[in-house]
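Engineer: please find the sequence and the predicted model below.
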Amino acid sequence: MQAGTRKAYYLLNLGVPLVLAMVVFMLFDLTHLDRMISNLLLDPATGQFPLLHNQWFEKVTHKWPRILPNWTGEAAIIGALLSCLWPLLAKRPTLANNLFLEKSRIAPLLRFTTRYRRDFFFVVVAFALSTTVIHYLKSHTSVYCPVETTLYGGEHLRVEWFENFSWFNKAGDGRCWPGGHASNGFTLLALYFVARRHRWQHARKLLVAILLIGLIYGTTRVLQGWHYMSHTFWAGIFVWLSSWLSALLFYGRKALQAPALRRSQATRTTALSAMPASLRPE
């Protein structure tokens, strides 16, 4: 459907996530399924989540995985900043053609960042918007994590996100819905839209890999009792919508919907993009 009509494109990229949101809402938020899943993870002897205080598990599944989205975001910011330098140097040929810049690989790097400036800025904006949306929802729903509720030895009552939701005011101190760690993994969806924009033939494989990363990030927190399973699904839905909207604003539907390039086409396109504009064929 990626290469189909405009209607098909919106049905796939907007309609499917909205349908999934309704399914998650009815299947989890209106039932006890979340609690049933979490109860299966409890230690019958202690009534606690066995991995809740496991420092090794916390480090390997929570702290270390943050490196991937954090470094991606930082690389995008650096790339966006560097992309503004080469046009300035180009106005001064003596600096742009400096032998030191070429030998030290600085000039090729600056040219690369300039060529893909829109992609770098898109990733920065997509990451920022996704993070903002997740933080907004957390503060305006005030949902406490499972281990913070009286169901699992905590002090707070369990409430659903729609029971506390407020558009303009912070609902309370709870910060558990949607899943924050899962959303960190899902922010990498921005890379999928970059791949779609460049018509990379493996874009769908990249999409599957990123979705798996987000699911794994979220599930590890469920195993520790810090989230319910539905929190992961909600995080993925909201990050997808935020990233997709950012991609539409930066690239437009036609660029995102264009069919993937074959290997020969991709090679020719890459060669042409690296060629000076004056030498490119009409």
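Structural biologist: That came through fine.
Engineer: all contacts plus neighbour counts: C-alpha atoms, from now on.
Structural biologist: Fine.
Engineer: show me where the stretch 51-200 of the chain has its helices.
Structural biologist: For the stretch 51-200 of the chain, helices defined by DSSP state H, counting those that start in this stretch occupy the ranges 55-58, 67-82, 85-90, 93-96, 99-103, 106-115, 117-141, 161-164, 180-186, 189-197.
Engineer: just the buried positions in the first one, please.
Structural biologist: Counting neighbours by 16 or more other C-alpha atoms under 10 Å, one finds that the buried residues in helix 55-58 are Glu58.
Engineer: from the chain's centroid, how far away is that helix?
Structural biologist: Taking C-alpha atoms, centre = their mean, to the nearest Å, one finds the center of helix 55-58 at 24 Å from the center of the full chain.
Engineer: what do you get for the last one?
Structural biologist: Using C-alpha atoms, centre = their mean, the distance from the centre of helix 189-197 to the centre of the chain it belongs to is 10 Å.
Engineer: show residues contacting it.
Structural biologist: Residues outside helix 189-197 that contact it (C-alpha atoms under 8 Å, 6 or more residues apart in numbering) are 119, 122-123, 126-127, 203-204, 206-207, 210-211, 239-240, 243-244, 247, 251, 255-258, 260.
Engineer: mind checking which of those are buried?
Structural biologist: Burial by neighbour count, 16+ other C-alpha under 10 Å: within these this picks out 119, 122-123, 126-127, 203, 206-207, 210-211, 239-240, 243-244, 247, 251, 255-257, 260.
Engineer: so which residue is dead centre in this protein?
Structural biologist: Nearest to the mean C-alpha position of the chain, by C-alpha atoms, centre = their mean, lies Thr187 at 1.1 Å.
Engineer: alongside the first one, take a look at this:
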Amino acid sequence: MYLIQPWIDSTGHFFNRDNWYLERLNHEIVKQIITGIYVIFFGLWLASFKVEKLKLYRWQYGYMFFVSMIGSALVGLLKSQSAHACPWNMVHPTALSYVWDFTAKHGHCFPGGHASAGFILMTGYFVYRLEQPKRAYFYLISGILLGFMMGWAQMMRGAHFLSHNLWTGWVVWAVNILFYAVCIHRFEFEKRIKQELI
């Protein structure tokens, strides 16, 4: 609660709710850029069926795209079934200030869907950790930072509490751990194949 209080004015309104930078830049443009990255991975995966040079990386491209989409879709599914209200639906003005309504059931605000667009970049950590550790850590750190930055911007608008975004990060991480545990042998096999070809 303390982390979201600074973004509420004395009348109980989230004064950044319609802020251009938070709404347009963070909520739309950054998300579109990340979506573009995944469209590229999907395109590379499709091209790998025709382009011989890409064939060696087909597994990585496909894994990056499909596991990321599964993680993002799971967050979206959980959010669509959630009864948790958004902070901007829980604050009600009074004569002197405002009050929090913890019985609000407007729903569909948990976990934070927008932050998942950043957090799904963590999938790259699992894709590259065996073969390219530096690239793997780039994806891990980028995913964590972008997820928190995108989630924090939504907190400033009143769309989510910090806990919503923390759960989003956890769900995406758990999906990645699960798929990686199932696919670890395939990653090891792919690494051996590439080493033999070099």
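Structural biologist: Cool, the structure landed. Please read all numbers here as calculations on a predicted model, not as lab measurements.
Engineer: returning to that earlier point: most tightly surrounded among the helices of the stretch 51-200 of the first structure?
Structural biologist: The highest average neighbour count among the helices of the stretch 51-200 of the first structure, using mean count of other C-alpha atoms under 10 Å, belongs to helix 180-186 at a mean of 27.
Engineer: mean deviation of it from the second structure?
Structural biologist: In this overlay with the second structure, the average offset of helix 180-186 of the first structure from its partner residues is 0.7 Å by mean C-alpha distance after the TM-score superposition for the first structure.
Engineer: so that helix matches what in the second structure?
Structural biologist: Aligned using TM-score structural alignment, helix 180-186 of the first structure spans residues 113-119 in the second structure.
Engineer: what does the matching stretch rub up against?
Structural biologist: Applying C-alpha under 8 Å, 6+ apart, the contact partners of stretch 113-119 of the second structure are 27, 31, 34-35, 71-72, 75-76, 79, 142-151, 154, 165, 168-169, 172.
Engineer: residue with max distance from the center of the first structure?
Structural biologist: Thr94 (41.2 Å).
Engineer: residues in contact with Asp101 of the second structure?
Structural biologist: Asp101 of the second structure makes contact with Met90, Val91, His92 under the criterion C-alpha under 8 Å, 6+ apart.
Engineer: who are the contact partners of the first one?
Structural biologist: Met90 of the second structure sits next to Trp100, Asp101, Phe102, Ala104 when contact means C-alpha under 8 Å, 6+ apart.
Engineer: try the second one
Structural biologist: With contacts defined as C-alpha under 8 Å, 6+ apart, the neighbours of Val91 of the second structure are Gly12, His13, Tyr98, Val99, Trp100, Asp101.
Engineer: let's see that with 6 Å instead.
Structural biologist: By C-alpha atoms under 6 Å, 6 or more residues apart in numbering, Val91 of the second structure lies in contact with Gly12, Val99, Trp100.
Engineer: just the buried subset of these, please.
Structural biologist: Among the contacts of Val91 of the second structure, those scoring as buried are Gly12 (criterion: 16+ other C-alpha under 10 Å).
Engineer: now the contacts of Val91 of the second structure as a markdown table including distance to Ala159 of the second structure?
Structural biologist: A markdown table is the format used below for these (distance: C-alpha to C-alpha, whole Å):
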| residue | distance to Ala159 of the second structure |
| --- | --- |
| Gly12 | 14 |
| Val99 | 17 |
| Trp100 | 14 |
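Engineer: now stretch 146-163 of the second structure: buried residues?
Structural biologist: Those would be 146-162, for stretch 146-163 of the second structure by 16+ other C-alpha under 10 Å.
Engineer: where does it end up in the first structure?
Structural biologist: On the first structure, the counterpart of stretch 146-163 of the second structure by TM-score structural alignment is residues 213-230.
Engineer: how about residues contacting that stretch?
Structural biologist: By C-alpha under 6 Å, 6+ apart, the list of residues contacting stretch 213-230 of the first structure from outside reads Asp34, Phe49, Leu51, Leu52, Cys145, Pro146, Val147, Ala182, Gly185, Phe186, Thr232.
Engineer: for stretch 71-80 of the second structure, same thing?
Structural biologist: The set of residues external to stretch 71-80 of the second structure that reach it, using C-alpha under 6 Å, 6+ apart, is His108, Cys109, Phe110, Pro111, Gly113, Ser116, Val172, Val175.
Engineer: just checking, the second one touches Asn89?
Structural biologist: No: at 10.1 Å, Cys109 of the second structure does not count as touching Asn89 under the criterion of C-alpha atoms under 6 Å.
Engineer: ok, the two, which is more surrounded?
Structural biologist: Between Cys109 of the second structure and Asn89, counted using other C-alpha atoms under 10 Å, the more crowded position is Cys109 (23 against 17).
Engineer: who are the contact partners of the more buried one?
Structural biologist: Lys79, His84, Ala85, Cys86.
Engineer: residue in the first structure matching the last one?
Structural biologist: Under the alignment defined by TM-score structural alignment, Cys86 of the second structure is paired with Cys145 of the first structure.
Engineer: my read is Leu241 of the first structure is in a helix, agree?
Structural biologist: Yes: counting by DSSP: H, G, I helix; E, B strand; the rest coil, Leu241 of the first structure is found in a helix.
Engineer: residues touching the aligned residue in the second structure for it, list them.
Structural biologist: Per TM-score structural alignment, the equivalent position to Leu241 of the first structure in the second structure is Ala174. Applying C-alpha under 6 Å, 6+ apart, we find Ala174 of the second structure in contact with no residue.
Engineer: any idea how far Ala174 of the second structure is from Trp167 of the second structure?
Structural biologist: Per C-alpha to C-alpha, to the nearest Å, Ala174 of the second structure is found 10 Å from Trp167 of the second structure.
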